[in-house]
Structures are given as structure tokens and as C-alpha cells.
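Asks: Got a sequence here, can you model it:
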Amino acid sequence: MDAPHPLSAAALFGLKDWVAVVTGGGTGVGLMIAQTLAANGAKVYITGRRADVLETSARLHGAKDQLGEHAGEILPLVMDVTDKESIKSAAAKIGEKEGYLNVLVNNAGVWKSRPAAKPTDGPEAFGAAMFAEEIEDNWQQSFLTNATSPYFVTAAFLPLLAKAISSPAKQVGTVINNASISGLLRMTQNSQYSYNASKAAAIHVTRQMAYDLSHENINVRVNGLALGYFPSEMTTGASNDDNQSNYDVEQFRAFLQSMGVKTVKRMGSPREIASVILTLVTNDFLWGTVTILDGGFTLNLPGNM
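Replies: Now for the predicted structure:
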């Protein structure tokens, strides 16, 4: 069979013999990303704390009849991104089995809570609600998972990522940190302070790691994603038996309108995640970027950027 044209989608985005890790890959956006990479040929390790969720997703979404004849595979690997020993153990297992890592997607994230009152309730009520928020279970956990863990997970996998250039792909290793548009806005999205602040930190950590890891002695690409709303356990509250999430479109539109956003009519789709992920993964000319993928949410609120 003739080789595909070098500018065809198959040539541009083929990931045969690539190895990837997607944290929080058992559900939601992480699962969408894992499916994208595997469908295009990669061996994808999905990580998380819930072994049963990972195994179910690998079985249901990693099968050849789901991914295609020329696809890679999805493999479950338990790893807690907030536990350094767990991270170290997972990196050692992949190093022993694979010897290199082409792609690391730091996707795991949490949303904890927001104050029970609103600014419209006045200074006493809103101040009391803000002060009542938990420090450890809310603020510290948000920063630990959303902003700190990408730093430590990347550090543990860095030697394997540096070896990607010698893998069959012959491209430098790449890190994608999945942040959020919440980290770019001045508007608090109904006062979700801890989440938004942690995502702003995640974006800044991404920029700083991109700078340091581009050093010629390391040569690893780092880019970020600032996502809007996509169906996940975080945005819808649950997953179905296939570990995928659904949502009510009209309720979602009403929620956005409560924040002054009227032109975004739906959440994003797996297809829209996929096209961006494949570009970030395969384009060796993208270094240190933060890609906004939000259906125009931030465009509605330019004064909040």
C-alpha cells in the first residue's frame, strides 16, 4: 500500500507506536482525550484513583470494535496525582514496560465548592459565607489537584518524556496541562473562587514549565488547554454506566445566561476536543501556548480576560 500523502490527516495525526499517559482518564474530558489518542494508534495509559472506573473505561472504550482496526489501546493504571509515592510508582511501571513516553496529559482536576451566599446578599452574609469555606478540603485540595499535581507528575515522567525523541515517533516529548477558562477570567462564575484561582495557578505553572523544559538539555514541549464547558462528572455531577456524562441543554443555557453569556448554546463535544489534542500532540512547532477552547464563552466577556 502506498504511503499516505504527507499532508493528509493520516500522516499528520497518526500515532502508531506512541505511548501516552492521561491522568483522570477514566471519565469526562480525560476519557475523550484517551479515546482520541488511542483511536489514532497510541498506547494510552489512563490513570486515576478508582480502579473499577479505569478498568470499565479501558474495556468499553479501548476495544478494537470501538477504536478501529488500526488503533492503539487503552490500559488502566491506578495513580493518585496528589500522592508522590503513587506517582513515582506509576512512572516506574511505565518506564519498565515502555522505556519512553511521548505524551503526558495532566488532566485530573477537582471542583470543590463555592460560598453559600452571593454578593447581592450584602457584606455580612457574603463575608460569612466566604469565611465558612473549608481551607483544607476546599482551597488546599483544589490547588493540590489542579495546580500542584501537574508539576509533580511532569517531574516524575520527565526522564521518559526526554527519551521520546529516540522513540519510533522521532519527535520530542510533549506535555499538555488541561486547565480552564476559569483561570483567565476576572468574573468569578458565581463566586467559585477556589477553583478559578487554582486554574489560574495551573496556567502559570504551564507557562513556567514550558520555559524551563524547553532547555536544550531537556527538550520537552509544554502547552496548555483553557477549556470551557464539556460534559464530565465535574460539570454534570455524574457519569453513566459507560463512564460518560450527559446534560440538559436548556438547563445549561439558563446557567450560562445567569452569567451573562447568551451566544454559547451547548457544551463542547469529543470531536472538538480531539481535533485540538491531535494538533497539540503532533505539531512540533507549538511551544508554551495556552489554547482556549470554549465555544466563544470568553468572547462574550472580553472585559473579564
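
Asks: all contacts plus neighbour counts: C-alpha atoms, from now on.
Replies: Fine.

Asks: Can you give me every residue that contacts residue 29?
Replies: Neighbouring residues of residue 29 by CA atoms under 8 Å, 6 or more residues apart in numbering: 107, 230, 231, 232, 270, 273.

Asks: Are we agreed that it is in a helix?
Replies: Yes - under DSSP: H, G, I helix; E, B strand; the rest coil, residue 29 falls within a helix.

Asks: so residue 232 touches residue 27, yeah?
Replies: Yes - using CA atoms under 8 Å, residue 232 makes contact with residue 27 at a distance of 6.8 Å.

Asks: Strands along the stretch 51-200 of the chain, start to end?
Replies: Using DSSP state E, counting those that start in this stretch, the strands assigned to the stretch 51-200 of the chain run over residues 73-78, 103-106, 174-178.

Asks: Proceed likewise with the subsequent sequence, for comparison:
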Amino acid sequence: MSQLADKTALITGASTGIGLATAQRFIAEGARVYLTGRRKRLLDAAARELGERAIAVQSDVSDLADLDRLFGRIAADENRLDILFANAGGGEADRPLDTLSPEVFDRTFGINVRGTVFTVQKALPLLNAGGSIVLTGSSSARRGTAGFGVYSATKAAIRQFGRVWAAELAPRGLRVNTLVPGPTDTPGLRGLAANPAQAGAFVDALASSTPLRRAADPAEIANAVLFLASDQSSFITGSELFVDGGEVQVYP
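Replies: Down below sits the predicted model:
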């Protein structure tokens, strides 16, 4: 269990869910992990759970000053990065075109697209040749789900940035791939339910859209991130890896 021995990783959006599960897996594989999140209480709890190989830095990816502070901290620690998992993101359900507000548009694009773009840009000086960049996409980018237009558009943008960056960064020895999770039982997904009492039914309804008829555990998504981050995927770049229980491939 040492696929990432002596490696240093940065995971954004790592306080809960897929980000936290991936941090756990990376540390189990020997990595040192910087983790970020906007909510200090949750981030600190995650760091305590992960132990001494986790370094928590409170950061909002949509805030460029926060990003500068984050990468300044990594540089001040005299660390360079081997892995960047640009995972921070979010969205709001039930926002059809006729009720969409500029505030929701700006907030969602600010976190999912602007935040990802400048996280990757500002990480470049610290990334070692041979490093791996993993972006979090979404099966929503392949579907026309009513009320999810802005969120879906942000994830379609991430997919295209992944393609372009794979071409741009290959001469630097960097690989860029996009991970596409399906329904995954995380606090973030449950938070999209109309109210907490309906969260379980909401997740179950999404899970029924997959051939496997269940939601993923975050640890299952973390396994796929590990594959893309490690030398096991050394000849893979510019790709999408669907970890969606067959949702998009079987029920396009």
C-alpha cells in the first residue's frame, strides 16, 4: 500500500465527501496531503481524522487571494506537488431558466469554473514533471436535466478545459484527466434534497438511474482518483473516467 510514497498532493474541497475519502486513500498510500475547504469547522475535523500527514488550509477557490495564500503556504513549507485533485465545486438544484438569477449564475461559475481554472494555473509553478492533475466532472454535462442548466454547463466547461490542458501541459510532463462520478452518497448530494427528511429518498431516486441500482460510496470514487493520480495511469491523459455505475454508458 505505497503507490504514492513520498508524493505530495493537494485536494480542494476535501472537508467531506469525495475529497475527504480521497485524502484518506492518498494518505493510506503514503502521500502527504494538503486539503482545503471553505468551512473551518469541517476542515479542522477532517484534518484531525486524517492525522499528521494532512495539512489543512482554509481556502475558497473562487477567491484568488485565498488561492495565493494557499500556494504561498505550500511554497513556504518547501514542498512541491506531484498531484492536484481539483475537486471543489457545487451547484443548486431547481433553477430553470425563467427563475435563474445572475447571483446563482456567478456563484456557480465562480466556484466550478473560475475556481478550477485558477487553482490549476496557480499550482503550475509547484507541480513536478510527471505529475497528475485530476478534475472533477459530472454526468450532468452529458444530460439535459431540467433545472440544472448552469451546473451542467460548468461541468461541460471543465471537461473541455481538461482536454485543452492535456495538450498544453504534456510538454511539461503533466497529465490531465477528468473524473466523472455518478450519484455518490455525500453530504453535498444529500444537501440538494428539498429538506433533510427527504435526503435519503432523494439519493435513492438518483441511484435508481444507474444499472447497478445504488449510489456510490465516496471510497469507491477515491479508488478511481488514486488510479488517475498514480503511475498506474501513466499513459492516460485528456480522458474522462466514468465512475457512475454505468449511468451514462448504459442509459445515455
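
Asks: Next, the TM-score between them, please.
Replies: The TM-score (TM-score structural alignment, normalised by the length of structure 2) is 0.89; 244 aligned residues with a CA RMSD of 1.9 Å.

Asks: on that earlier part again, neighbour count: residue 232 and residue 27 of structure 1, which is higher?
Replies: residue 27 (28 against 21; other CA atoms under 10 Å).

Asks: quick one: the more buried one from residue 103 of structure 1, how far?
Replies: 19 Å (CA to CA, to the nearest Å).

Asks: Ok, residue 43 of structure 1 next?
Replies: Taking CA to CA, one finds residue 43 of structure 1 at 10 Å from residue 103 of structure 1.

Asks: Neighbour count for those two, which is higher?
Replies: Neighbour count, other CA under 10 Å: between residue 43 of structure 1 and residue 103, residue 103 has more, with 29 against 25.

Asks: okay but that one is in contact with residue 165, surely?
Replies: No - contact criterion CA under 8 Å: residue 103 of structure 1 and residue 165 do not qualify, at 11.4 Å.

Asks: Check the contact lists of those two and give me the overlap.
Replies: What both residue 103 of structure 1 and residue 165 touch, as defined by CA under 8 Å, 6+ apart, is the set residue 173.

Asks: Provide the count of other residues in contact range of residue 96 of structure 1.
Replies: 10.

Asks: before we move on, back to that, who wins for neighbours among the contacts of residue 29 of structure 1?
Replies: Going by other CA under 10 Å, residue 107 tops the contacts of residue 29 of structure 1 with 25 neighbours.

Asks: counterpart of that residue in structure 2?
Replies: By TM-score structural alignment, residue 107 of structure 1 lines up with residue 87 in structure 2.

Asks: okay if I get the strands of the stretch 51-200 of structure 1 as JSON lines plus distance to residue 90 of structure 1?
Replies: Listed next are these as JSON lines, based on distance: least, CA to CA, whole Å:
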{"stretch": "strand 73-78", "distance to residue 90 of structure 1": "7"}
{"stretch": "strand 103-106", "distance to residue 90 of structure 1": "13"}
{"stretch": "strand 174-178", "distance to residue 90 of structure 1": "17"}
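
Asks: Is the nearest residue to residue 92 of structure 2 once chain neighbours are set aside in a helix, a strand, or coil?
Replies: Excluding the flanking residues, the one nearest residue 92 of structure 2 by CA to CA, 6 or more residues apart in numbering is residue 192, at 7.0 Å. With three-state DSSP as the basis, residue 192 of structure 2 sits in coil.

Asks: can I assume residue 192 of structure 2 is in contact with residue 90?
Replies: No - Residue 192 of structure 2 is not in contact with residue 90 according to CA under 8 Å; the separation is 9.9 Å.

Asks: Out of the strands of the stretch 51-200 of structure 1, which is closest to residue 251 of structure 1?
Replies: Minimum separation from residue 251 of structure 1 across the strands of the stretch 51-200 of structure 1 (CA to CA) falls at strand 174-178, 25.2 Å.

Asks: what helix or strand does residue 33 of structure 2 sit in?
Replies: For residue 33 of structure 2, the host element (DSSP states H and E) is strand 32-37.

Asks: and for that strand, what span of structure 1 is it aligned with?
Replies: Under TM-score structural alignment, the match for strand 32-37 of structure 2 is residues 43-48.

Asks: Other residues contacting that stretch?
Replies: Here stretch 43-48 of structure 1 has contacts from 17-26, 31, 34, 37-38, 54, 58, 72-81, 108, using CA under 8 Å, 6+ apart.

Asks: now do stretch 204-212 of structure 1
Replies: In contact with stretch 204-212 of structure 1 (CA under 8 Å, 6+ apart) are residues 147, 151, 177, 221, 222, 223, 224, 287, 288, 289.

Asks: now for the first one: what does it line up with in structure 2?
Replies: Using TM-score structural alignment to pair residues, one finds that residue 147 of structure 1 aligns to residue 113 in structure 2.

Asks: cool, and the fifth one?
Replies: In structure 2, the position corresponding to residue 222 of structure 1 is occupied by residue 176, as judged by TM-score structural alignment.

Asks: I'd assumed its match was in a helix, is it?
Replies: No - secondary structure of residue 176 of structure 2 (three-state DSSP): strand, not part of a helix.

Asks: That one: neighbour count?
Replies: 28.

Asks: List the residues that contact it.
Replies: Counting by CA under 8 Å, 6+ apart, residue 176 of structure 2 has contacts 132, 133, 134, 135, 162, 163, 165, 166, 169, 237, 238, 239.
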